[in-house]
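Chemist: Generate a structure from the sequence data that follows.
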Amino acid sequence: MTIKQLTVLTGNSVSHLSNVISFLSRGGLNIRAHCLVDNGDGFCKLRMVVSEPDKAIEILQQEKLTAVVNDVVLIETDDKPGGLSRMLKLLEKDDIQIEYSYTAASESPGIAMMVFRFSDNLKAVKILDKNGLKLIKSKA
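Modeler: As a prediction, this is how the structure comes out:
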């Protein structure tokens, strides 16, 4: 169970980020999770989980921006010490690597939401699902 994540290359200034976010906001899209990573060359990768990925791609294309789409896994776990550790232990024995992760907005108190891109998303999903972790199909 994976969801779509968009990655946009943008300038690393507040105004560049503000423009991208404004385009999506004006289109009525909700950004449920994001991660901004500096490339070190004046640009940033903006990774986002949005309410309507296909609509977001259209909006960004109209603004001459390219979005790369990747599958990621959105996981819900208890927001308490050991929640992340438990999940990682399940994956550790199967040698699944984490390419990156970041947190997402949660509407429920005591619940942590995390976005992951694994070396093998499908294998990770099977392991996590089998062990009772809640995987979100679409929370955007």
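Chemist: C-alpha only now, for contacts and for neighbours.
Modeler: OK.
Chemist: which stretches of this protein form helices?
Modeler: Assigned by DSSP state H, the helices in the chain fall at 14-26, 53-62, 83-92, 121-130.
Chemist: to compare against the first, here's another:
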Amino acid sequence: MAYHLSIFVENKPGKLEKITGILTENSVNLRAISVASSGQFGVVKILVNDPDKAFEALRKNHITASKRKISVAIVDDRPGGLHHLLTTLSSNRINIEDCYGFVLEDKKRAAIVVEVEKNPAAEQVLSAQGIQVLSDSEIYTF
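Modeler: Presented below is the predicted three-dimensional model:
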């Protein structure tokens, strides 16, 4: 099972820099990031090449983080690409708890990171609809 990290952080200058500094010092490659704040605090979601190493490094530096199960699907980078993925999950009554994405280097496809209630079921229905779901090793090395 693949994971991203969810980090609870105070919404102040330098807090995000501290996280990226710790990752850099521990040779952890940041693949994607999402930041959402609400007032004085925020949640940073990161996809890294080694979530266990990142989690331990953050923990040792007194940063509150949790590992959350994810799936990563590849969709065409065109109008409706993401919609097809969302429709597939919704029609199978699979709720999305978190979602973010980024365009891949070929600029023809996008990687969509989803945190859902039912990961194995989500991966099965996506694959059945012809949506590529990355393996754990592919997620950490693409």
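Chemist: can you put the helices of the first structure in TSV and add mean neighbour count and distance to M114 of the first structure?
Modeler: Listed next are these as TSV, based on neighbours: other CA atoms under 10 Å; distance: least, CA to CA, whole Å:
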stretch	mean neighbour count	distance to M114 of the first structure
helix 14-26	14	21
helix 53-62	16	18
helix 83-92	13	9
helix 121-130	16	13
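Chemist: Distance check, the closest residue to I96 of the first structure other than its chain neighbours against Q61 of the first structure.
Modeler: Leaving aside its chain neighbours, I96 of the first structure sits nearest to S119 (6.0 Å; criterion: CA to CA, 6 or more residues apart in numbering). Distance, S119 of the first structure to Q61 of the first structure, by CA to CA, to the nearest Å: 29 Å.
Chemist: Let me see the contact set for the residue in the first structure that Q129 of the second structure lines up against.
Modeler: When the first structure is aligned by TM-score structural alignment, Q129 of the second structure is paired with N131. Taking CA atoms under 8 Å, 6 or more residues apart in numbering, we find N131 of the first structure in contact with L90.
Chemist: Could you measure from N131 of the first structure over to K80 of the first structure?
Modeler: Between N131 of the first structure and K80 of the first structure the computed distance is 18 Å (CA to CA).
Chemist: most residues in a single strand of the second structure, which one?
Modeler: Looking across the second structure with DSSP state E, the single longest strand is strand 65-76.
Chemist: give me the stretch of the first structure that that strand matches.
Modeler: Under TM-score structural alignment, the match for strand 65-76 of the second structure is residues 67-78.
Chemist: Mean deviation, the matching stretch versus the second structure?
Modeler: Once the two are superposed, stretch 67-78 of the first structure sits an average of 0.8 Å from its aligned residues in the second structure (mean CA distance after the TM-score superposition for the first structure).
Chemist: in that stretch, what's buried?
Modeler: Using 16 or more other CA atoms under 10 Å as the test for burial, stretch 67-78 of the first structure gives A67, V69, D71, V72, V73, L74, I75, E76, T77.
Chemist: The second one touches V8, doesn't it?
Modeler: No. Between V69 of the first structure and V8 there is no contact under CA atoms under 8 Å: 9.2 Å.
Chemist: Give me the outermost residue of the first structure relative to its centroid.
Modeler: Taking CA atoms, centre = their mean, the residue of the first structure most remote from its mean C-alpha position is K93, at 24.0 Å.
Chemist: and the angle for the longest strand of the second structure with helix 119-128?
Modeler: Per axes from the mean of the first three to the mean of the last three CA atoms, to 10 degrees, the angle that strand 65-76 of the second structure makes with helix 119-128 is 10 degrees.
Chemist: Tell me which other helices or strands strand 65-76 of the second structure touches.
Modeler: Contact here means 3 or more CA pairs under 8 Å, 6 or more residues apart in numbering; DSSP states H and E; on that basis strand 65-76 of the second structure packs against strand 2-10, helix 51-60, helix 81-91, strand 109-116, helix 119-128, strand 132-133.
Chemist: which parts of the fourth one are buried?
Modeler: To tie it back to what came earlier, the one meant is strand 109-116 of the second structure. So for strand 109-116 of the second structure, counting by 16+ other CA under 10 Å, buried means R109, A110, A111, I112, V113, V114, E115, V116.
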